[in-house]
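Trainee: I would like the atomic coordinates for the input below:
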Amino acid sequence: MRQKENAQILKLPLDQLQFLQQCAGFESKVATLYHHYANIFADDESLSMLFKKTAVEEENHAQQFHLAIRLQGTGMEAVKIDVTKASANLKKLEEIVERLTGTTPFPEDALDMAIRLEEQVALLHMSNVVHFQDAGLKQLFEAMMAHDNGHVTMLKDYREVIRMGKSAMEFC
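Mentor: Below you'll find the model as predicted:
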C-alpha cells in the first residue's frame, strides 16, 4: 500500500503533462523540418545524411517525452521550468518551424537556422525539463540524451566546411 501512495505523490499535474505533450509535438515538428532539409539537399549526400541523422535524434527526443507521458509523471517530482512561459515560447518556435518547413534555403542558411533552433531548444530536452525523483529513471533519460548529444557540433562543423569551401572558391 505504501508503494502505491508514493507513486500517487510522484505523478505530475495535468498542466505539466500537457506541457510534456507540447514538447513532444515540437520535437516531431523539428524532425519533420530536418527531414525536409535532408530531401532538398539530397544532391549533397553528406549534408543530407547530417540532416537525416539530426531528424532521427529529434524523433528520439519526442519519444522520450512520450515515455514520460506514458509514465504519467511517475518517478518525476516536477517540471523544473515555468510551464506557462515556456509553453508560450514553444508556441512561437513552433510557428517558426512551420513557416520554415516547405521552404528551400541555401545549405548554409539551413545549417544556421538548425543551429539557432537547436541552441534555443536545448533547455527543453527531457533531462533539462523534468526534476526526477527516481535516480534510475533520471539515469535512463540522461543516457538516452547522451547517446545523441553533439548534433549541434556536427551542424556547426559542416557549416564551417561550407564556409571554407566558399572561401577557397573565391580565391580561384
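Trainee: from here on, just use CA atoms for contacts and neighbour counts.
Mentor: Noted.
Trainee: for the helix or strand that contains D112, the distance to its chain's centre please.
Mentor: In this assignment (DSSP states H and E), D112 forms part of helix 107-121. When distances are taken as C-alpha atoms, centre = their mean, to the nearest Å, helix 107-121 is centred 12 Å away from the chain's centroid.
Trainee: list the contacts of it.
Mentor: Residues outside helix 107-121 that contact it (C-alpha atoms under 8 Å, 6 or more residues apart in numbering): 37, 41, 152, 155-156, 159, 162-163.
Trainee: same question, stretch 154-168
Mentor: Here stretch 154-168 makes contact (C-alpha under 8 Å, 6+ apart) with 47, 50, 108, 111-112, 114-115.
Trainee: at 10 Å instead, please
Mentor: Contacts to stretch 154-168, defined as C-alpha atoms under 10 Å, 6 or more residues apart in numbering, come from residues 46-47, 50-51, 54, 107-112, 114-115, 118, 151-153, 169-170.
Trainee: check which helix or strand covers A146.
Mentor: Following DSSP H and E, one finds A146 within helix 135-148.
Trainee: quick one, the helix or strand that comes right after that helix and helix 107-121 angle?
Mentor: Next along the chain after helix 135-148, taking DSSP H and E as the criterion, comes helix 151-171. Comparing the axes of helix 151-171 and helix 107-121 via axes from the mean of the first three to the mean of the last three C-alpha atoms, to 10 degrees yields an angle of 150 degrees.
Trainee: one more to line up against the first:
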Amino acid sequence: MDPVSATYIEELRTSHFGEMVGDLLFRRLCDRYPEHSRKLRELARLEASVGGLMEAVLERHRAEAEPTERVEALTHQLFDDLGDADWDAFLVRLRDVVVPFVERFERLHDESPAEDRSALRILRDHERALLRFLNAEIQREDGLRQIEVVLAELTEVRPTGRQG
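Mentor: As a prediction, this is how the structure comes out:
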C-alpha cells in the first residue's frame, strides 16, 4: 500500500465521524418524528453500515477514529439545534447539510488510492442516495427506495468491511 497524505487520512476520519453522527442522530429522531421512524431507522442503518466500511478503511491505514464522546456531543447539539422543526423543515435543513458532502465525497473518491476506491465509491453513492431521498421526500414522494438500493449493495460487499 502506498503512503497517503495526512490530509487524506483526516478526510477519512471526518467521513467516518459524520457517518457515526448520522447513525446516532437518525436513531434519536425516531422519537421526534414517530410517523417517519421507519425511514429514519433505515437512514440510521445506512449511516452505520457506511460508517463500518469507513472504519475498516481507517484501520487499514492505522488511523484512529474520533472518540465516541465527540460523536455523542455533536449529535446532541444537532438534535437540540433542530428545536421543534417539523418534518418538512428538517428535510430542507438536512438537504442543505448534505449537498456539500456529496461534492466532498466525490472528490475523496476520485483522489483515493486503488485499495480504498470500492469503499469510497459506496461512501459517495450513499451520500448521493441520501440527497435523492431528501429531494423525493421534500416533493412528498417516497424516497426510501434510494436508500434500499445502497443498503442492498452494502450487503453484497459487507464481507470486505466490518460486520455491523
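Trainee: and the TM-score between them?
Mentor: Scored against TM-score structural alignment, normalised by the length of structure 2, the superposed chains reach a TM-score of 0.61; 128 aligned residues with a C-alpha RMSD of 3.0 Å.
Trainee: what comes up buried for the helix or strand that comes right after the helix holding D112 of structure 1?
Mentor: Once the chain leaves helix 107-121 of structure 1, the next helix or strand it forms, by DSSP H and E, is helix 126-129. Residues of helix 126-129 of structure 1 classed as buried by neighbour count (16 or more other C-alpha atoms under 10 Å): 126-127, 129.
Trainee: same for helix 126-129 of structure 1, what does it pack against?
Mentor: If you count contacts as 3 or more C-alpha pairs under 10 Å, 6 or more residues apart in numbering; DSSP states H and E, helix 126-129 of structure 1 packs onto helix 14-40, helix 45-70, strand 76-79, helix 135-148.
Trainee: of all those, which lies closest to K91 of structure 1?
Mentor: Nearest to K91 of structure 1 among those is helix 14-40; the distance by C-alpha to C-alpha comes to 8.5 Å.
Trainee: buried stuff in the closest one?
Mentor: 16-17, 19-40.
Trainee: cool, stretch 93-112 of structure 1 as well?
Mentor: Buried residues in stretch 93-112 of structure 1, counted by 16+ other C-alpha under 10 Å: 93-94, 97, 100-101, 107-108, 110-111.
Trainee: got it, and stretch 95-111 of structure 2?
Mentor: Buried residues in stretch 95-111 of structure 2, defined by neighbour count with 16+ other C-alpha under 10 Å: 95, 98, 101-102, 104-106, 108-109.
Trainee: then stretch 108-128 of structure 2?
Mentor: Of the residues in stretch 108-128 of structure 2, those buried by neighbour count under the rule 16+ other C-alpha under 10 Å are 108-109, 112-113, 116, 118-128.
Trainee: circling back: by contact count, what packs against the helix holding A146 of structure 1?
Mentor: On a contact count with 3+ C-alpha pairs under 10 Å, 6+ apart, helix 135-148 of structure 1 meets helix 45-70, strand 76-79, helix 126-129, strand 130-132.
Trainee: K4 of structure 1 is nearest to which of those?
Mentor: Closest to K4 of structure 1 of these, according to C-alpha to C-alpha: strand 76-79, at 14.7 Å.
Trainee: name the helices or strands packed onto the helix or strand following that closest one?
Mentor: Counting by DSSP H and E, the next helix or strand C-terminal to strand 76-79 of structure 1 is helix 83-100. With contacts taken as 3+ C-alpha pairs under 10 Å, 6+ apart, helix 83-100 of structure 1 sits against helix 14-40, helix 107-121.
Trainee: residues touching N39 of structure 1, list them.
Mentor: 33, 45, 47-49, 51-52.
Trainee: correction: E69 of structure 2
Mentor: E69 of structure 2 makes contact with T75 under the criterion C-alpha under 10 Å, 6+ apart.
Trainee: helix/strand/coil for it?
Mentor: What DSSP: H, G, I helix; E, B strand; the rest coil gives for E69 of structure 2 is helix.
Trainee: now whichever residue in structure 2 pairs up with G25 of structure 1: how far from A6 of structure 2?
Mentor: Alignment note (TM-score structural alignment): G25 of structure 1 maps to F17 of structure 2. According to C-alpha to C-alpha, to the nearest Å, F17 of structure 2 stands 16 Å off from A6 of structure 2.
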